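Participant: Could you work out the structure for the sequence below:
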Amino acid sequence: METSELLKKVRKIEIKTRGLSKNIFAGEYHSAFKGRGMTFAEVREYQYGDDIRSIDWNVTARFGHPYIKVFEEERELTVVLLIDVSGSREFGTVSQLKKDIFTEVAATLAFSTIQNNDKIGVIFFSDKIEKFIPPKKGKKHVLQIIRELIDFEPESNKTDIAGALRYLTNAIKKSSTAFIISDFIDTNFERDLTIASRKHDVVAMQVYDIRETELPNVGLIKLKDAESGERVWVDTSDKRLRTTFKHAWGEGQLALQKAFTKSGVDLVSMSTSDDYVRALMKLFKMRA
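Facilitator: Okay, here's the model as predicted:
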């Protein structure tokens, strides 16, 4: 992309998403994520009304009556965006591609982060780590992130969410809030998701297209897998095929939701035809 065109796109994204983060999400972001980064302060005796999940079982066993761990809020939060840059992000049949939603959601979160004086970093991943931008503060840093979101060209079209989660766990030493922005067209990442969520506050943001949920009845069409490049002819006039396709999507979503619930990770889904502002509001209210 030419420099002048890129700068115009960056400016357009900046105006829209900075306004959203400042006027709509400033308070919601703070209440949803501030205080999630906690440091250990002390151990004290259990008092009526304390959260039993905070009980320190080792100390309790030693003294014969319950003690709890007390944590205090860290003043500074570190936010990490894990951005899926695999081939399937180029898909979209309504008004926007999935990658357009990825970009605007990520930019909105980035501006919300710096307005709260927090650090933000980005991990771009396919089936490998394509690029890592270490967490920093400041508008200049966020604009660099937005430029990469718009113009980044990955080396691979495939996906490995497990690998991205392992990189997060190893590269970010301090407990952080991590947003995975992806369509989650992948499998076998539950174990690494659970490990990552023990160290970090992980939030999953799924972006999908309506045509991934059901096929229209438009006769014989050729479909291409954006990640493998494989092409197949499909007869969409076959009602049984359309029903099977829709059922497979539903089963996949149930499995995805189950995996995130089991790992203690919040999941919010949005389609390319949805208003992502509503999805973000839903996420913030879910965590308030």
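Participant: Please count neighbours and contacts with C-alpha atoms only from this point.
Facilitator: Noted.
Participant: how about the strands in the chain?
Facilitator: Here the chain has its strands, by DSSP state E, at 38-45, 67-73, 78-84, 119-125, 129-136, 177-182, 201-208, 220-224, 231-235, 266-271.
Participant: Neighbours of S176, how many?
Facilitator: A total of 25 residues lie near S176 under the criterion other CA atoms under 10 Å.
Participant: now swap in A61 and tell me
Facilitator: Quick note: A61 (other CA under 10 Å) scores 11 neighbours.
Participant: Please apply the same query to P135.
Facilitator: Number of residues near P135 (other CA under 10 Å) recorded here: 17.
Participant: any idea how far it lies from V142?
Facilitator: Per CA to CA, to the nearest Å, P135 is found 10 Å from V142.
Participant: Among the strands of the chain, pick out the one with the most neighbours on average.
Facilitator: strand 78-84 (a mean of 25; mean count of other CA atoms under 10 Å).
Participant: which residue is nearest the middle of this protein?
Facilitator: I180 (2.4 Å; CA atoms, centre = their mean).
Participant: quick one, what contacts that one?
Facilitator: By CA atoms under 8 Å, 6 or more residues apart in numbering, the contact set of I180 is 81-84, 202-205.
Participant: Tell me the one among these nearest to V94.
Facilitator: Proximity of the contacts of I180 to V94 was ranked by CA to CA; the top entry is M205 with 19.3 Å.
Participant: Verify the contact between that closest one and F179 for me.
Facilitator: Yes - between M205 and F179 there is a contact at 6.9 Å, judged by CA atoms under 8 Å.
Participant: Need the overlap of contacts for P135 and V142.
Facilitator: Common neighbours of P135 and V142 (CA under 8 Å, 6+ apart) are I120.
Participant: Look up how far Q253 lies from I210.
Facilitator: 13 Å.
Participant: should've said K246
Facilitator: Applying CA to CA to K246 and Q253 gives a distance of 11 Å.
Participant: what's the answer for L149, then?
Facilitator: 26 Å.
Participant: Which one's more surrounded, those two?
Facilitator: L149 (22 against 15).
Participant: To check against the first, give me the structure of this:
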Amino acid sequence: MEPTRRFWVIAALGTAGAALALLFGDVLWVGIPLGIGAWALIEQLTFTNQLTQLSRSAPITQSLTRDAVLVDDATTLEIRTNPDHEPLLETLDATLTVTPHPALTVEADHEHDLAGETELISLPLRISVAGSYEISPPRVRMRSARGLFEESLPLGNQCTLTAEPRVPRDIHVGTGGERIAVAFGDHDANQGGSGFDPGELREYMPGDPTNRIDWNATARLGDPYIREYEAETTRQTQLIVDHRAQMRTGPDGQTKLDYAREVATWLTDYAAGLDDPLGLTLVSDDHVSGPTTPAADAAHYRRIRQELLDLTTAPESSPPPTSRSNRSANRALPRSSRDARRLAAGLDSDDEFARTLRSYFADVAGYVDRRADDPLFQAVQTRLADNSGDSWLVVVTDDTNRAELLETVRAAATPETFVTVFLLPSVLFDTTEFRDIEAAYGEYRDFETFRQQLEATRAVTAFEVGPSDRLEALLATTHTQRATQ
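Facilitator: Sure thing, here's the model as predicted:
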């Protein structure tokens, strides 16, 4: 509680009365300061009682018309005064002030005179940064009835506003341009289908989609076999999400990371719906982080969702290799140290050109052997070392570093670990249109070859993830052009 300017003026009058009493030696002048002091004390006690009454009740309530919005969308903060307290608030000359979070923009006056307001105050809000924000109770500054004292108190309730990033709405998850049979995000427990958890093998039947043939089992058993996938899993799950610099490729709100975040969030909800233990690992250009220990409680799932919501790409130190020329160069590198050594050994001539290439491929072999220093490889190996028993490893990444990914998956897939890769093809995230449709289609076919190469590894399933409209446009245009030739 603070004294106002009026209080100090009146206190000065009381002091002057006391001085006159001393000057004239007349006790009657003493009554002036005593009377003023008693009057001020009564005012203070009455004001204190009124403030206590307001703080113990609910004179003001606030709520949001929408407590979950997209970034840059508007919502409205509605503040209501309790009719039973309006006379007292008017008597106390109450002024309400809203102090928003720095990320919130209040599109109206921050201060409102409650004595002159109607029962409802509406404040349009807009939020520019994704996240969850607490809106504190509004502060109300009040003055005592005669204006001697004033106080500012938070009156009302706290509410929470969540802003989600603008994300893609039409996500393709599938293989070879075909969506998976079970709708993305909709899996029934204990139902066979083409979900994500590996199930039993069965013989191929006429009419089964060919992209569900398990070629490893087919080669081993001699007849075509289909692997069923179940929607429910009781295994411990480790989710690894790549958010390195190359994941920022794509239009705003539709980057690789936006799609990766959507898939990872859905997988989190999927695990939460089945009470599956889930761990999260985030891979950046220079470190690995995240709540790595799998758990199955509600607070843990919320923490993972928030980690994914706050996820951004690392600052880019050099342009990511997303151009078509760079992707072609990446595809030309050996896929493993064995490939590199075989290429080096095949250069058996003794001319200068062969000697140069032998040295080059020998260096590449050493580079492949040093993949343990790569963030993704390191993340996978660390998480698998922490697990005991069967586990399901889910990797969400793109196809920029194909050799690294292939070596990582091969090292991770074991009889105790099934690996699922959600892979974002770079060709679908070029910000330019498909000027050379044949070249773009060639890149997509090359990506599909790489995806199949991943799936050729035992206990590995790989799905493509990307914008459905761009993939459909690419495939439809290519089909039309070839049909007219």
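Participant: Map G389 of the second structure across to the first structure for me.
Facilitator: Matched across to the first structure, G389 of the second structure falls on K174, judged by TM-score structural alignment.
Participant: That match: what's it in contact with?
Facilitator: T78.
Participant: Please repeat the previous calculation with a cut-off of 10 Å.
Facilitator: Contacts for K174 of the first structure (CA atoms under 10 Å, 6 or more residues apart in numbering) come out as 37, 77-78, 199-200.
Participant: So S122 of the second structure is in contact with R80, correct?
Facilitator: Yes - using CA atoms under 10 Å as the test, S122 of the second structure is close enough to R80 to be in contact (8.8 Å).
Participant: what do those two both touch?
Facilitator: In terms of CA under 10 Å, 6+ apart, S122 of the second structure and R80 are both contacted by the residues 62-63.
Participant: What strand or helix carries S152 of the second structure?
Facilitator: Taking DSSP states H and E as the criterion, S152 of the second structure maps to strand 149-154.
Participant: What residues in the first structure pair up with that strand?
Facilitator: For strand 149-154 of the second structure, there is no aligned range in the first structure, judged by TM-score structural alignment.
Participant: Which strands or helices does that strand pack on?
Facilitator: If contacts are counted by 3 or more CA pairs under 10 Å, 6 or more residues apart in numbering; DSSP states H and E, strand 149-154 of the second structure sits against strand 2-3, helix 5-24, helix 31-56, strand 95-97, strand 139-143.
Participant: The fourth one aligns to what range in the first structure?
Facilitator: Pointing back at strand 95-97 of the second structure there. Under TM-score structural alignment, there's no match for strand 95-97 of the second structure.
Participant: Which neighbouring elements make contact with that strand?
Facilitator: Partner elements for strand 95-97 of the second structure (3+ CA pairs under 10 Å, 6+ apart): strand 111-113, strand 139-143, strand 149-154.
Participant: For F7 of the second structure, which of those is the nearest?
Facilitator: Among those, strand 149-154 comes nearest to F7 of the second structure, with 7.2 Å by CA to CA.
Participant: Show me where the first structure has its helices.
Facilitator: 3-23, 26-33, 57-63, 98-115, 139-151, 161-171, 190-199, 239-263, 276-287 (DSSP state H).
Participant: most packed of those?
Facilitator: helix 98-115 (a mean of 23).
Participant: so where in the second structure does it end up aligned?
Facilitator: Taking TM-score structural alignment as the measure, the second structure aligns residues 256-273 with helix 98-115 of the first structure.
Participant: Mind putting the strands of the first structure into TSV with distance to P154 of the first structure?
Facilitator: Below are those laid out as TSV (distance: least, CA to CA, whole Å):
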stretch	distance to P154 of the first structure
strand 38-45	35
strand 67-73	37
strand 78-84	10
strand 119-125	8
strand 129-136	6
strand 177-182	15
strand 201-208	19
strand 220-224	19
strand 231-235	21
strand 266-271	23
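Participant: out of those strands, nearest to V94 of the first structure?
Facilitator: strand 266-271 (9.6 Å).
Participant: distance from the closest one to the second structure after superposition?
Facilitator: For strand 266-271 of the first structure, the mean distance to aligned residues of the second structure following superposition is 1.1 Å (mean CA distance after the TM-score superposition for the first structure).
Participant: Determine the angle, from 0 to 180 degrees, between that strand and helix 239-263.
Facilitator: 150 degrees (axes from the mean of the first three to the mean of the last three CA atoms, to 10 degrees).
Participant: Which stretch of the second structure lines up against strand 266-271 of the first structure?
Facilitator: The alignment of strand 266-271 of the first structure onto the second structure (TM-score structural alignment) spans residues 461-466.
Participant: And the matching stretch, how far out from the chain middle?
Facilitator: 20 Å (CA atoms, centre = their mean, to the nearest Å).
Participant: do stretch 179-190 of the first structure as well
Facilitator: 9 Å.
Participant: Straight-line length of that stretch, end to end?
Facilitator: Distance between the two ends of stretch 179-190 of the first structure: 16 Å, counting by CA to CA.
Participant: Cool, thanks, signing off.
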